[in-house]
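S.K.: For reference, the sequence and a predicted model appear below.
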Amino acid sequence: MPVEMVCNAFDISRSSYYEYRQRRNHIDIERLVLKAQVNRLFTKSRSSAGSRTIKGMLSEEGVVIGRFKVRRLMSELGLICKQPGPHAYKQATLERPDIPTIWPVNLQ
């Protein structure tokens, strides 16, 4: 199928199509370095850091990056932060009549 027919069908210019094909073959090294840093910090936080926290950690290391770019990188890496939930206390389901209740002796 000719490129011109496909471009007309999707209402895009041919130059956009060729630019996309060229960009697809290009490897962005800076983005790969950022992904590695985000992954390292996420692992260091034991999967609990979100995009805001990682952005702060990167800023401390001298990397200038926005929160939404960190969020996009985390999404591309498949990183989802997990915050620990509240502790669930176990309710006693059975009463234990065999264990005596000891009441304090009234000393007067």
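M.R.: Great, that's in hand.

S.K.: Only C-alpha atoms from now on, for both contacts and neighbour counts.
M.R.: Will do.

S.K.: buried ones in the longest helix seen in the chain?
M.R.: Taking DSSP state H as the criterion, the chain has its longest helix at helix 29-44. Buried residues in helix 29-44, counting neighbours by 16 or more other CA atoms under 10 Å, are found at 34, 35, 37, 38, 39, 41, 42.

S.K.: Point out the other helices and strands that it packs with.
M.R.: Here helix 29-44 touches helix 51-60, helix 67-77, going by 3 or more CA pairs under 8 Å, 6 or more residues apart in numbering; DSSP states H and E.

S.K.: okay, pairing it with this:
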Amino acid sequence: MNVSIPLSGMNAAQARLDVAANNIANLSTDNFTRKEVVQADLPGGGTRVADIKSAAQAGSNLEADMVEQLQARNTYMTNLSVFKSNNDMLMGTIIDINA
């Protein structure tokens, strides 16, 4: 497995978490426009942040940003688990080769 696939997922999840946190931090900032992360698939697997755009509706949306943070966290943790599993399998293969 290509380790760049779960790594790209972790990077995209981190960007989503950062944007949602920034939106929450600026709830009471005058004229602040929420941002949203747009992701795109990578050829061969994985994802990337294609754009960070202004939200379609003006104003704050605390509920959406809280849900986004939870989803981003879960996505990050899932990709981290895949990354660790791949690493464990690789280490097992190296040990078998050296044995």
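M.R.: That came in fine, so what should we check first? Values in this document were obtained by computation on a predicted structure and should not be read as measured data.

S.K.: TM value for the aligned chains?
M.R.: Laid over one another, the chains give 0.26 as their TM-score (TM-score structural alignment, normalised by the length of the second structure), with 41 aligned residues with a CA RMSD of 4.1 Å.

S.K.: So which of the helices and strands packed on helix 29-44 of the first structure is nearest residue 29 of the first structure?
M.R.: Counting by CA to CA, residue 29 of the first structure lies closest to helix 67-77 out of these; the figure is 13.5 Å.

S.K.: Name the residues that touch the closest one?
M.R.: Helix 67-77 of the first structure is contacted from outside by 34, 35, 38, 39, 50, 51, 52, 54, 55, 80, using CA atoms under 8 Å, 6 or more residues apart in numbering.

S.K.: hmm, try it at 6 Å
M.R.: 51, 52, 55 (CA atoms under 6 Å, 6 or more residues apart in numbering).

S.K.: Show me just the buried residues among the residues you listed.
M.R.: Buried members of the contacts of helix 67-77 of the first structure, scored by 16+ other CA under 10 Å, are 51, 55.

S.K.: As a markdown table, the contacts of helix 67-77 of the first structure with distance to residue 6 of the first structure would be great.
M.R.: As requested, the contacts of helix 67-77 of the first structure are exported to a markdown table (distance: CA to CA, whole Å):
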| residue | distance to residue 6 of the first structure |
| --- | --- |
| 51 | 38 |
| 52 | 41 |
| 55 | 41 |
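
S.K.: in what helix or strand does residue 16 of the first structure lie?
M.R.: If you go by DSSP states H and E, residue 16 of the first structure is part of helix 14-24.

S.K.: for residue 79 of the second structure, that is, sorry about that
M.R.: Counting by DSSP H and E, residue 79 of the second structure is found in helix 62-98.

S.K.: In that helix, which residues are buried?
M.R.: For helix 62-98 of the second structure, the neighbour count (16+ other CA under 10 Å) marks 65-66, 68-69, 72-73, 75-76, 79-80, 82-83, 86 as buried.
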